[in-house]
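Asker: Sharing a model that was predicted from the sequence below.
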Amino acid sequence: MKYVIGIDLGTSAVKILLVNQDGEVCQEVSKSYPLIIEKSGYSEQDPEAWVSRTTEGLAELVNNFKGDISEIEGISFSGQMHGLVLLDQNRQVIRNAILWNDTRTTEQCQQIYDVVGKEQLLEITKNPALEGFTLPKLLWVKEYEPNNFVKAKVFMLPKDYLRYRITGNIHMEYSDAAGTLMLNVAKREWSTEILNLFGLSPELCPPLVESHACVGTVSIDFAKSTGLSEATKVFAGGADNACGAIGAGILAEGKTLCSVGTSGVILSYEKRNDLDFDGKVHYFNHSEENTYYTMGVTLAAGYSLSWFKDTFAKEESFDEFLQGVDTVPPGANGLLFTPYLVGERTPHADSNIRASFIGIDASHERKHFARCVLEGITFSLNETIQIFRNNDKKIDSIVSIGGGAKNDIWLQMQADIFDAKIEKLASEQGPGMGAAMLAAFGCGWFSSLKECAENFIQTAKTYYPIKENVETYKKLFTIYQDVYTHTKTLNEQLREFRK
């Protein structure tokens, strides 16, 4: 039997999967590492922590592997997007990595709009200037840490730095490069216009390759540290959302993903590079060659539910907490929740808006609140689906993964609110599986990623919309959309009182 390894470099931990030719996960290892938060809005990590913990995890996996080590043919990666890693002329890390969830760069985002213009930025990069992206971080270092900026000879993204430490070779692939605000997404090349406008050298940008490209083999030193074979092929990998989509089989028109973690994502496959969503959703290169995906984000999706449970029933499990929700009718007896606990991303890029419960009366019990929180999260995700549909995208089949796929009530709710068929996977491994699939395809096990998905991914259960629920939720969704408009000014006025 042959094997591949998928490495998912997340924000809090690295997850490593050993996958065989049948798509079965034979081993799973996870190693955590800390965030570095020096002040409010800052979020950094030491890149060396990624390397050391991944090395430990791979050594543990190899130690427990019973076969011939040469049977592990390839490794690929999924990684947290947007994070800035700077290397000097000796390829040494200059400072801690600034992560995707760092929000210090509001000033630089405005600078980007002032210099490039919003319309031109969307024309080139397909995305608005948001604090999470890489270019604002680079401009922040240029302005506030000029000594570090002068030393910088190349910038990298987190998984690309980890891969460099494994192979000794520097590359970046298109799906992660698309999240830098420096890539011309449609042309699939670094934007000389963006770089020139900000006085950035093209040499700062790594060579671009396909996600399934073989970019080297495991170095002698890394092989000694882990027990892997030096012949093990290393593939470029993809951004976490692109790999999550591959791992869920989102590889054809009409295929859409609903992923609920701390945040929530609606992601849809795109063959074309010229659609115009006016910056309301993200538009990135996919990890499948010459394809794309569009994506909307709810900042506090699963976080809204965990916040509510931990605030009012900390000792209960989620299953206990959600008991009785199935007895509450759609609409929770006139109770609505908007999940804006930490601001919102799609369709409202608003860091100031906050959550609301609307319509509370004395008849409401905890189960009504629990149901309306689930509904509010799903309504927020539905806003992205409506943007897609308003732009003539067909959304009829949605694969649901993450926390939203662990509860039958919530899955049926998604079918009813989205008015679409919802598929639950038999085995869900997220971006790590997508990374493993890129390695499997790169190793030549399959003729395409689609063929790999057909062999690796199975649907366990399908949920269909219930007509009367669909009609009820359409009315409620219209009311839900009004809540943002009516609470925006109130939240601006309340801002000075937040501690």
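Answerer: Ah, there it is. Quick caveat, the model's predicted, so the values are computed rather than measured.
Asker: Could you use CA atoms for every contact and neighbour count after this?
Answerer: Noted.
Asker: Surely Gly376 is in contact with Thr338?
Answerer: Yes. In terms of Cα atoms under 8 Å, Gly376 counts as a neighbour of Thr338; the distance is 5.3 Å.
Asker: Give the residues shared as contacts by those two.
Answerer: Taking Cα atoms under 8 Å, 6 or more residues apart in numbering as the contact rule, Gly376 and Thr338 both touch Tyr480.
Asker: dropping in the other structure now:
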Amino acid sequence: MNYFIGLDSGGTFMKAALFDGLGHQIAIAKVSAQVVNKQQGWVERDLDALWNDAKTVISKLLSATDVSVEDIKGLSISAQGKGVYLLDKDQKNLRNGIISSDSRSLDIVKKWQADALPETIYPMTLQTLWTGHPVSIIRWLKEHEPENYSQIGSILMAHDYLRFRLTGEVNAELTNISESNFFNANTGGYDPELLALFGIEEVFSALPPIIKPDQLAGYVTSDVANEIGLKAGTPVFGGLFDVVSTAICSGVDANANSLNYVMGTWAVTSGIADAITALDYRYVYGHYVVDGQYIIHEASPTSAGNYEWFVDYLGENGEFNHQENEELVAALEPASSELFFVPFLYGSNMGLGLKAGFYGLQAHHTKAHLIQAIWEGVLFCHNVHLDRMRARFPDAASLRVTGGSTGSKVWMQMLADLTGMSIDIPSIEETGSLGAALVAMVGAKEYPSIEAGLAAMKVDSQRFEPNSAHYDQYQRKYRRYLQLVAFFKEFEEHKDD
């Protein structure tokens, strides 16, 4: 039997999992991912700490199994998209990595929006423009850290950086870099005209060669192998944007009548298409793992991470009692409370600079009402994205949902009742790790394609059907939520009046 490692570098954890060729998880290890917050709106990662996390989880994984490293035929990485992880001109760490939830470039993006730059670039990039994009961060560095800007040697994203540390090879992986705004969707490569529009043309030479997800990127070096216990020369493949990894494992494809929902730190709704369709709304198109296909998605950092933030206030000993919380919410009438929560702790999907908050809180409200409002607010944010995606995928009748929130049956039933759609929960715990391992399997010729690998793995799912009696109730409260956010937006826009 051949074995493969999938490394998953997420916002909360770094995980490494070992799979056999049939997708069975043999072992898993994880460590908490640490972020550095030097100022409000800054979200960074110490690059050596990130690499140490990767080494630690791989070492822990290998020590947790009797599988011989001789039988491990490949490794790949699934990671958060966007952000920047920079090497200098000597291929040394230039500064802390800046991750996608960072908002230091807010004023720059607002200026670009006022100048209609998003409208100018969209026909070339098929991307929106916001603070977590590499181009926004790089422009901020040019204006505020010119010494670092002048020393940029390579512009990487998280999995590119980790792959570099494993192999010594510098590359940019396609599914991630295609959503960077460096990349021209029409030509399929970098575009110096785009960099000039952003005022960062000096870094064009720092954009690395582009590789596909299942393409061989290099081999684990002897020094790294000795340090973490892998065999020197173990193949390392391109990897994936984690949104793509999750879509693969959810089972959505270009012919499916379903969309993928990710409920984690980010709220993500994805669909797969084999063509770019001109519509009034500016959808985000990224290259998919299947040649000739695109992943189309809506996303914002407005999902279950907002619930986890409250653990210190609504939990005990740093943890939630999820069973108790489910029982508390289940005992309440669906969508009957006048209490609202706007889940913008980490960012908004309704305008720049909007903040989180409760509205309607009164003395009679209990812990149960607070949790219910948080869960509803997260679902309402997801529904904003779903409403937009349904225009592009009008035949979608079901949602294939992944993320830690899927463990809550009450929350999943709320989702079904709000959307009126069937909810399918694939029986895959670690979609990031498995997606990465699967592209390594294809790269190592274990399978001829992603589709063939998925078919061999025979993934089951659990289904939740909507309760039509609750649909109108949830939709009424959802419309009220949209009105509330509109008021918040107006308040934010006039804060300097």
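Answerer: Structure's in. What do you need? Because the structure is predicted, anything quoted here is derived from the model rather than measured.
Asker: Next one: Arg392 of structure 2 relative to Ala299 of structure 2, how far apart?
Answerer: As for Arg392 of structure 2, its distance to Ala299 of structure 2 is 15 Å (criterion: Cα to Cα, to the nearest Å).
Asker: Please say which of those two ends up with more neighbours.
Answerer: Using other Cα atoms under 10 Å as the criterion, Arg392 of structure 2 and Ala299 rank with Ala299 on top: 22 against 18.
Asker: corresponding residue for the more buried one in structure 1?
Answerer: The alignment partner of Ala299 of structure 2 in structure 1, by TM-score structural alignment, is Val297.
Asker: Glu324 of structure 2 too?
Answerer: Aligned against structure 1 - with TM-score structural alignment as the criterion - Glu324 of structure 2 pairs with Glu320.
Asker: how close does its match sit to Lys309 of structure 1?
Answerer: Spatial separation of Glu320 of structure 1 from Lys309 of structure 1 under the definition Cα to Cα is 10 Å.
Asker: out of those two, which sits in the more crowded spot?
Answerer: More neighbours surround Lys309 than the other of Glu320 of structure 1 and Lys309, with 18 against 10 (other Cα under 10 Å).
Asker: ok so, going back, using the three-state scheme, assign the match of Ala299 of structure 2.
Answerer: Three-state assignment for Val297 of structure 1 (DSSP: H, G, I helix; E, B strand; the rest coil): strand.
Asker: That one is in contact with Gly261, isn't it?
Answerer: No. With contacts defined as Cα under 8 Å, Val297 of structure 1 does not count as touching Gly261, sitting 10.9 Å away.
Asker: Not counting its neighbours along the chain, what's nearest the residue nearest the centre of structure 1?
Answerer: Centroid-nearest residue in structure 1: Asn241, 3.8 Å away (criterion: Cα atoms, centre = their mean). Leaving aside its sequence neighbours, Asn241 of structure 1 sits nearest to Pro431 (Cα to Cα, 6 or more residues apart in numbering; 7.0 Å).
Asker: what does Gln110 of structure 1 give?
Answerer: What sits nearest to Gln110 of structure 1 in space, not counting adjacent residues and going by Cα to Cα, 6+ apart, is Ala129, at 7.7 Å.
Asker: residues contacting the one you found?
Answerer: For Ala129 of structure 1, the contact set (Cα under 8 Å, 6+ apart) comprises 109-110, 112-113, 121, 136, 181.
Asker: give me every residue that touches the residue lying closest to Gly403 of structure 1 once chain neighbours are set aside.
Answerer: Nearest-residue entry for Gly403 of structure 1: Val260, 5.3 Å, with adjacent residues in sequence omitted and distances by Cα to Cα, 6+ apart. For Val260 of structure 1, the contacting residues are 301-302, 401-405, taking Cα under 8 Å, 6+ apart as the criterion.
Asker: Could I get these in a markdown table, plus columns for distance to Met81 of structure 1, secondary structure and neighbour count?
Answerer: Formatted as a markdown table, the contacts of Val260 of structure 1 follow (distance: Cα to Cα, whole Å; DSSP: H, G, I helix; E, B strand; the rest coil; neighbours: other Cα atoms under 10 Å):
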| residue | distance to Met81 of structure 1 | secondary structure | neighbour count |
| --- | --- | --- | --- |
| Ala301 | 19 | coil | 28 |
| Gly302 | 20 | helix | 22 |
| Ile401 | 19 | strand | 24 |
| Gly402 | 18 | strand | 17 |
| Gly403 | 21 | helix | 16 |
| Gly404 | 22 | helix | 24 |
| Ala405 | 24 | helix | 22 |
